[in-house]
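Student: sequence and computational prediction follow.
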Amino acid sequence: MKKRILITGGAGFLGSHLCDRLLEQGHEVIVADNLFTGRKSNIAHHLGNPNFEFIRHDVTDPIRLEVDQIYNLACPASPPHYQYNAIKTIKTSVMGAINVLGLAKRTKARVFQASTSEIYGDPEVHPQPESYWGNVNTIGVRSCYDEGKRVAETLFFDYHRQNGVDIRVVRIFNTYGPRMLPNDGRVVSNFIVQALRGEDITIYGDGKQTRSFCYVDDLIAGFMKLMETDNFTGPVNIGNPGEFTMLELAEQVLKKVGSKSKLVFRALPSDDPKQRKPDITLAKTRLGWEPKVPLSDGLDKTIAYFAKLLDCPYPQS
């Protein structure tokens, strides 16, 4: 059944991929984005589609629309971008949540919150299940993002309990793929861009800290499965449980690019988690979802995207 769907942050990395998939299914899609980290180029191919509309809008301001579903993806998600204006970041998470929840309450729309594995902080439980409450510094340089997302989850569940709003909450683990920004400061894009340019690969700490990397197509499939599932609010972890050290990731990227870049080590940033891996048992049992794209295949697609974007030669993988 055709739905009218709002995506806040829809011109961003994840939002634009979600937009593609929803339009493919024949839905009417409205993208609201202030273009702080989103890019018009990510959605330009839809501008002539009668089922697509773009509104330049900041989610910290209320918006009045008639919609059936809302995906709230608006918030800078990489440390350099969310730390650039920490107060704005926390406003985006908190006021943005209040505004989309108010819209959902009025229109009786199902509303989706893109939460994050950062709500687990530097975890003392590994891997992280949804039942884990986290180990988060409330006053650190990352707190504007971590705590903003935690408060947003609280607001979603309070609106659900108090006003009967139909909510869905996903906790996103590290995701990568085409349309990432080359300067977004995330490890996959950092390593690929540095390798393609022949620059030194920057490793923070000893490189033994771990992350789990989910290819964007798998993540978006998880989003849509949750939105299509009745009687399940989440929160639910969506991510790839394959766990890699930063050194392992750097070695894979260097080998695929054929780069002579050297590894250089820098001090670990404040509050940087030592390990991160989702327990996806709940996603498997309640949504029938698990990731399908191996890291090697996803890296090939992402490297090819950046090589074209940066006009860098990309030798054989």
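Tutor: Done, it's in.
Student: for the rest of this, base every contact and every neighbour count on C-alpha atoms.
Tutor: OK.
Student: if you count contacts, what does the helix or strand hosting Phe223 end up packed against?
Tutor: Applying DSSP states H and E as the criterion places Phe223 in helix 216-228. Under the contact definition 3 or more Cα pairs under 8 Å, 6 or more residues apart in numbering; DSSP states H and E, helix 216-228 sits against helix 13-24, strand 167-172, strand 175-176.
Student: a markdown table please, covering those and showing mean neighbour count.
Tutor: As requested, the helices and strands packed on helix 216-228 are exported to a markdown table (neighbours: other Cα atoms under 10 Å):
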| stretch | mean neighbour count |
| --- | --- |
| helix 13-24 | 20 |
| strand 167-172 | 24 |
| strand 175-176 | 22 |
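Student: helices of the stretch 1-150 of the chain, start to end?
Tutor: Counting by DSSP state H, counting those that start in this stretch, the stretch 1-150 of the chain has helices at residues 13-24, 79-84, 86-107, 143-163.
Student: to Leu263, which of those lies closest?
Tutor: Taking Cα to Cα, helix 79-84 is the member of the helices of the stretch 1-150 of the chain nearest to Leu263, at 21.0 Å.
Student: from the contact counts, what lies against the closest one?
Tutor: Counting by 3+ Cα pairs under 8 Å, 6+ apart, helix 79-84 packs on helix 143-163.
Student: and the helix it packs on, what does it pack onto?
Tutor: helix 79-84, helix 86-107, strand 110-116, strand 167-172.
Student: contacts for stretch 190-198?
Tutor: Stretch 190-198 is touched from outside by 182-184, 200-202, 250, 253-254, 257, 259-261, 303, 306-307, 312-314, with contacts defined as Cα atoms under 8 Å, 6 or more residues apart in numbering.
Student: show me the residues you listed that map onto strands.
Tutor: The strands, defined by DSSP state E, take in Ile201, Thr202 from these.
Student: any of the contacts of stretch 190-198 buried? List them.
Tutor: 182, 184, 200-202, 250, 253-254, 257, 259, 261, 303, 306-307, 314 (16 or more other Cα atoms under 10 Å).
Student: looking at the helices and strands packed on helix 216-228, which is closest to Gly134?
Tutor: Comparison of these against Gly134 by Cα to Cα identifies strand 167-172 as nearest, at 12.5 Å.
Student: packing partners for that closest one?
Tutor: strand 110-116, helix 143-163, helix 216-228, strand 236-238.
Student: and these, which is most packed in?
Tutor: Of all the helices and strands packed on strand 167-172, strand 236-238 has the most neighbours on average by mean count of other Cα atoms under 10 Å, namely a mean of 28.
Student: what's the helix or strand just after that strand packed up against?
Tutor: With elements assigned by DSSP H and E, the helix or strand that comes after strand 236-238 is strand 243-245. On a contact count with 3+ Cα pairs under 8 Å, 6+ apart, strand 243-245 meets strand 210-212.
Student: second one coming, line it up with the first:
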Amino acid sequence: MGLKKVLITGAAGFLGSHLCDRFIHEGYQVIGMDNFITGDKKNLAHLKNHENFTFIEHDVTKFIKIEGNLDYILHFASPASPIDYLKIPIQTLKVGSLGTHNLLGLARAKKARLLIASTSEVYGDPLVHPQTEEYYGNVNTIGPRGVYDEAKRFQESITMAYNRFHGLETRIVRIFNTYGPRMRLNDGRVIPAFMGQALRGEDLTVFGDGKQTRSFCYVDDQIEGIYRLLLSDYSYPVNIGNPHEITISDFAEEIIKLTGTTQKVIYKDLPVDDPMQRQPDITLAKKILGWEPKVNRSEGMKITFDYFKSLSEEELNKSEHKDFSSYNNK
């Protein structure tokens, strides 16, 4: 009997590459798929010659063909940072809709179980705190962030439709802010943004008054939660994140202390629809998965900062405005 086979889309991304590592470690045959619109080949370089890893460069919004059997599919192909999805809004909507539809069809044809990567952004700027899976959200469908939020909300809806109508085995993880090695330094998210500014000797930029909150989960904890959810028998959404909440202003001061820099914090206008509070209620994950985060923020941040310090000067100063002109946004 051969190894179980898993397809991971968005494999060259931050979470996707860590998932490839985890499933190879668990003894799976892994097929990674990415079109490198936001992923990075170096995230998978260490797996290039691994006997249980195969890579396919492909855009999941196009028809997907995989030879042989498949046991599991994990759909992590999507721009996930504001800089990306505001620059390529149509592609973001397409990967959440057309891409998810293609993978649902593939899962049905292969009789595979499909896990989709949803997000805490489905809750919008929440009026309920902390956020439970039963909360429907407070979202702006036509705002600039709507291209990401609505792509993920649709993704959840079509996944549950396939689950109910076709009896497809599906899982939905709602991912809260996650950090760790292999994050893109200049992707616009708060941790790489702060650390990049600290390493370049720039002042740390806080948007708004800094009283908005975030909850940061280390990548190893996130991957463990996703792995357990995939192998569970629960088909409804599950929050996976760290419930330890901190204000952005306090977090900026933590980064200054961690990095040993002397910069100050400067304040700029808050972006449209930026959520004021973000904290997961993980009661359900504890109950059905026996999962909760283990890595405390000070430990995880030190590992992450050491990773960023190891980057070349070229990577450190590379602009976040990646050229997406070759991608069809029509």
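Tutor: Okay, I see it. Only a predicted model underlies this, so the values are computations on that prediction, with no experimental measurement involved.
Student: TM between them?
Tutor: The TM-score (TM-score structural alignment, normalised by the length of structure 1) is 0.97; 311 aligned residues with a Cα RMSD of 1.0 Å.
Student: on that earlier part again, okay, the helices and strands packed on helix 216-228 of structure 1 in TSV with distance to Cys75 of structure 1 next?
Tutor: Converted to TSV, these look like this (distance: least, Cα to Cα, whole Å):
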stretch	distance to Cys75 of structure 1
helix 13-24	11
strand 167-172	13
strand 175-176	15
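Student: and for Lys62 of structure 2, the neighbour number?
Tutor: Using other Cα atoms under 10 Å, Lys62 of structure 2 is surrounded by 12 other residues.
Student: next one: it from His50 of structure 2, what distance?
Tutor: 27 Å (Cα to Cα, to the nearest Å).
Student: repeat that for Leu70 of structure 2.
Tutor: On the measure of Cα to Cα, Leu70 of structure 2 and His50 of structure 2 end up 19 Å apart.
Student: which one's more surrounded, these two?
Tutor: Neighbour count, other Cα under 10 Å: between Leu70 of structure 2 and His50, Leu70 has more, with 21 against 11.
Student: that one -> structure 1?
Tutor: With TM-score structural alignment as the criterion, Leu70 of structure 2 lines up with Val67 in structure 1.
Student: ok, and the closest non-adjacent residue to its match?
Tutor: Spatial nearest neighbour of Val67 of structure 1, chain neighbours left out: Arg4 (5.1 Å); criterion: Cα to Cα, 6 or more residues apart in numbering.
Student: so what's that neighbour up against?
Tutor: Contacts of Arg4 of structure 1 by Cα under 8 Å, 6+ apart are His27, Glu28, Val29, Ile30, Glu66, Val67, Asp68, Gln69.
Student: and Glu243 of structure 1, by the same measure?
Tutor: So Glu243 of structure 1 contacts Thr210, Arg211, Ser212, Phe213, Arg276, Lys277 (Cα under 8 Å, 6+ apart).
Student: how far away is the counterpart of the second one in structure 2 from Val295 of structure 2?
Tutor: Aligned against structure 2 by TM-score structural alignment, Arg211 of structure 1 finds its counterpart in Arg214. To Val295 of structure 2, Arg214 of structure 2 is 16 Å away according to Cα to Cα.
Student: more crowded one of those two?
Tutor: Arg214 (23 against 15).
Student: what's the counterpart of Val125 of structure 1 in structure 2?
Tutor: Per TM-score structural alignment, Val125 of structure 1 is aligned with Val128.
Student: tell me, how many residues neighbour the nearest residue to that match once chain neighbours are set aside?
Tutor: Of all residues not flanking Val128 of structure 2 in the chain, Tyr135 sits nearest, at 7.3 Å (Cα to Cα, 6+ apart). Tyr135 of structure 2: 14 surrounding residues under other Cα under 10 Å.
Student: how far away is Tyr135 of structure 2 from Asp125 of structure 2?
Tutor: 12 Å.
Student: closest one to Ile139 of structure 1 among the helices and strands packed on helix 143-163 of structure 1?
Tutor: The closest approach between Ile139 of structure 1 and any of those, judged by Cα to Cα, belongs to helix 86-107 at 11.4 Å.
Student: now the angle from the closest one to helix 143-163?
Tutor: Orientation note: helix 86-107 of structure 1 sits at an angle of 20 degrees relative to helix 143-163 (axes from the mean of the first three to the mean of the last three Cα atoms, to 10 degrees).
Student: what is the corresponding segment of structure 2 for helix 86-107 of structure 1?
Tutor: Using TM-score structural alignment, helix 86-107 of structure 1 pairs with 89-110 in structure 2.
Student: what comes into contact with that stretch?
Tutor: Counting by Cα under 8 Å, 6+ apart, 60-65, 69-73, 75, 77-79, 85, 113-114, 147-148, 150-152, 154-155, 158-159, 162, 168, 327-330 sit against stretch 89-110 of structure 2.
Student: which one is the residue in structure 1 that Lys286 of structure 2 lines up against nearest to, not counting chain neighbours?
Tutor: Aligning on TM-score structural alignment places Lys286 of structure 2 opposite Lys284 in structure 1. Excluding its sequence neighbours, the residue lying closest to Lys284 of structure 1 (Cα to Cα, 6+ apart) is Glu290, at 6.0 Å.
Student: what's the one you found in contact with, if anything?
Tutor: By Cα under 8 Å, 6+ apart, the contact set of Glu290 of structure 1 is Asp218, Gly222, Asn240, Ile280, Ala283, Lys284.
Student: residues touching the fifth one, list them.
Tutor: In this structure, Ala283 of structure 1 makes contact with Val236, Asn237, Ile238, Trp289, Glu290, judged by Cα under 8 Å, 6+ apart.
Student: and if you look at the second one?
Tutor: Residues touching Gly222 of structure 1, when contacts are defined by Cα under 8 Å, 6+ apart, comprise Ile238, Leu287, Trp289, Glu290.
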